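Asker: Show me the folded form of this:
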Amino acid sequence: MDISAATALVTGANRGFGRAIASELLARGATVWAAARDRGQIDLPGARPLQLDITDPASVAAAAAEAGDVTLLINNAGSATGADLLTGDVEQIRLDMETHYFGTLSTVRAFAPVIEGNGGGMILNVLSVLSWLALPSLGAYSGAKTAQWGLTNSLRVRLAPARIRVAGLHVGFMDTDMVRAVTAAKHAPADVARYAVDQLAADAYEIVADDLSRDVRSKLSGGVAALYPQLP
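Answerer: Below is the predicted model:
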């Protein structure tokens, strides 16, 4: 994809990785719609602010009507409630699924016809290494990201005839507000954004941005024993 000729829409662009990848796209000459639930939170020079709550169908429809020139959709908006699958608030678990799975699907359903009408393009779903590997402390998030990975695979095949390439980005923890309490090593969002945009420019379907994600991917064929050696 020629990034300099793209018109991108980035969800959750007011902070964290969304802001970083929107900034990277702008630096490479793309036109960028920077979306957030409150468009007043968008402070990225050169970006077009857009109101978008991906869990609200009316908001999604309004955004698609306003941003009719999109050729690259970055599904970045997310939630991480930290809910435990057995003891956590079911509504919090549902929120993670509504955001990562149904919110992503709703946005794709609205913007796929827009992208197709503009001659085709790309969609990037921001996934996680936790779409491949579950952590007990992040059960709701891991489950939602695994569902989003399955969604990405299905949409990739479904949208190919419309000249829309669907890519997934897998990465470990990034240094964002969402994982402020996590003490593990974290990647700089700007570094991941740079790599992700490089891969979009190369028309990659699967973007694996760090060694942890590459290691986990290599163990998928080994089954449960390879992924969870701590189990008896």
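Asker: okay, CA-based contacts and neighbour counts for the rest of this
Answerer: Fine.
Asker: any idea where the strands of the chain begin and end?
Answerer: For the chain, the strands defined by DSSP state E occupy 7-10, 31-36, 48-51, 72-75, 121-126, 164-170, 206-208.
Asker: Take these and write them to CSV, including mean neighbour count and distance to residue 1.
Answerer: Output for these, formatted as CSV (neighbours: other Cα atoms under 10 Å; distance: least, Cα to Cα, whole Å):
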stretch, mean neighbour count, distance to residue 1
strand 7-10, 26, 11
strand 31-36, 26, 14
strand 48-51, 21, 21
strand 72-75, 26, 9
strand 121-126, 26, 7
strand 164-170, 24, 10
strand 206-208, 21, 14
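Asker: Now show me the structure for the sequence below, then we'll compare the two:
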Amino acid sequence: MSLQNKVVLVTGANRGIGAAVVREFLKADVAKVYAAARSVASLPDFGDRRVVPLQLDVTSDASVAAAAGTATDLDILVNNAGTMAFGDWIATSQEAVEADMNVNYYGTLRVVRAFLPHLTGRGSGTIANVVSVVGLAPVPLLAGYSASKAALQSLTQGLRGTLAKSGVTVVGIYPGPIDTDLARDMPMEKASPEHAAANIVRGLAEGQTSIFPDLTAQQIGQLWSQTGPQLEAAMQAGG
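Answerer: Take a look at the predicted model:
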């Protein structure tokens, strides 16, 4: 898929992978990038007139509806906004688990439902969900986050089947540990957001439907690829 002259919307564009993905899309000669964040004041200065700041709180029906009313011309929707609480399945508070689910799963679903008519109406487009490798298998100390990303993985797979004949492509993006604010307390080697973003945008341009943008993710992806895609296809056929 050529990215030239495409219109892109990236949620959670104020930092980390989101901000880096915006910059990579600009390098790919897109026509416009809606840089969406809960507060537009938190967005960096991208130094490019093609970037349109957009207020979008994925947990708010009104905010998402207003954003969808503005960005009616998008070709590619990148659902990157997320949050992450640390803690295991017993110690993590109910509130923290619900917060992860409200942003990472329900928030993404809310955004997809609001923007999807713009894509299906034209019979083309791409929805790319930043899932995470923990959406494929949980990490004990990321209990709520793992559960929310597993739900997002299920949404991604389900959308792919639902939209199979619509002309809209659904992409899952599965980063491993990335050096972002969310992961600052994780004591492990991490890839840079810029490295991940470059591989994400390259994967979209190449038409990949499952993107593993860093070394750890690629290693996990090799294991998942042995059964995951075949199981998904079988389940979709059965539905």
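Asker: hmm, back to that, turn the strands of the first structure into TSV, including distance to residue 17 of the first structure.
Answerer: Formatted as TSV, the strands of the first structure follow (distance: least, Cα to Cα, whole Å):
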stretch	distance to residue 17 of the first structure
strand 7-10	10
strand 31-36	12
strand 48-51	16
strand 72-75	11
strand 121-126	9
strand 164-170	12
strand 206-208	15
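Asker: what's the matching range in the first structure for stretch 181-190 of the second structure?
Answerer: Counting by TM-score structural alignment, stretch 181-190 of the second structure falls onto residues 177-186 of the first structure.
Asker: what sits against the residue nearest in space to the middle of the first structure?
Answerer: A centroid search over the first structure (Cα atoms, centre = their mean) returns residue 126, at 2.1 Å, as the residue closest to the centre. Going by Cα atoms under 8 Å, 6 or more residues apart in numbering, residue 126 of the first structure touches 74, 75, 76, 168, 169, 170.
Asker: so where do the helices sit in the second structure?
Answerer: Using DSSP state H, the helices of the second structure run over residues 16-27, 61-70, 94-101, 108-120, 143-162, 193-205, 215-224, 228-238.
Asker: Can you give the contact residues for the last one?
Answerer: I take that to be helix 228-238 of the second structure. Contact with helix 228-238 of the second structure is made by 157, 158, 161, as judged by Cα under 8 Å, 6+ apart.
Asker: corresponding residue for the last one in the first structure?
Answerer: With TM-score structural alignment as the matching criterion, the partner of residue 161 of the second structure in the first structure is residue 157.
Asker: State the distance from that match to residue 208 of the first structure.
Answerer: 19 Å (Cα to Cα, to the nearest Å).
Asker: before we move on, the earlier item: among the strands of the first structure, which is nearest residue 21 of the first structure?
Answerer: Nearest of the strands of the first structure to residue 21 of the first structure, taken as Cα to Cα: strand 7-10 at 7.9 Å.
Asker: Give me the mean distance between that closest one and the second structure.
Answerer: Its matched residues in the second structure lie on average 0.3 Å from strand 7-10 of the first structure after superposition (mean Cα distance after the TM-score superposition for the first structure).
Asker: Pull up the aligned stretch in the second structure for that strand.
Answerer: Matched against the second structure by TM-score structural alignment, strand 7-10 of the first structure falls on residues 7-10.
Asker: Tell me how far the matching stretch lies from the chain's centre.
Answerer: 12 Å (Cα atoms, centre = their mean, to the nearest Å).
Asker: Name the residues that touch that stretch?
Answerer: 18, 21-22, 30-36, 71, 73-80.
Asker: What of stretch 37-55 of the first structure?
Answerer: Against stretch 37-55 of the first structure from outside (Cα under 8 Å, 6+ apart): 11-14, 19, 22-23, 26, 31-36, 59-60, 63, 77, 98-99, 102-104, 106-107.
Asker: Please apply the same query to stretch 180-200 of the first structure.
Answerer: By Cα under 8 Å, 6+ apart, the surrounding residues in contact with stretch 180-200 of the first structure are 1, 3, 16-17, 20-21, 24-25, 169, 172-176, 207, 209.
Asker: count of neighbours near the counterpart of residue 85 of the second structure in the first structure?
Answerer: In the first structure, the residue matched to residue 85 of the second structure (TM-score structural alignment) is residue 81. A count of nearby residues for residue 81 of the first structure, using other Cα atoms under 10 Å, gives 19.
Asker: And residue 67 of the first structure, how far from residue 47 of the first structure?
Answerer: For residue 67 of the first structure, the distance to residue 47 of the first structure equals 12 Å [Cα to Cα].
Asker: When those two are compared, which one has more neighbours?
Answerer: More neighbours surround residue 47 than the other of residue 67 of the first structure and residue 47, with 21 against 17 (other Cα under 10 Å).
Asker: Could you find the closest non-adjacent residue to that one?
Answerer: Distance criterion Cα to Cα, 6 or more residues apart in numbering; nearest residue to residue 47 of the first structure, sequence neighbours excluded, is residue 32 at 5.2 Å.
Asker: For that neighbour, give me its contacts.
Answerer: Counted by Cα under 8 Å, 6+ apart, residue 32 of the first structure has contacts 7, 8, 9, 10, 22, 25, 26, 46, 47, 48.
Asker: and if we set it to 6 Å?
Answerer: Going by Cα atoms under 6 Å, 6 or more residues apart in numbering, residue 32 of the first structure touches 7, 8, 9, 47.
Asker: Great, nothing more from me.
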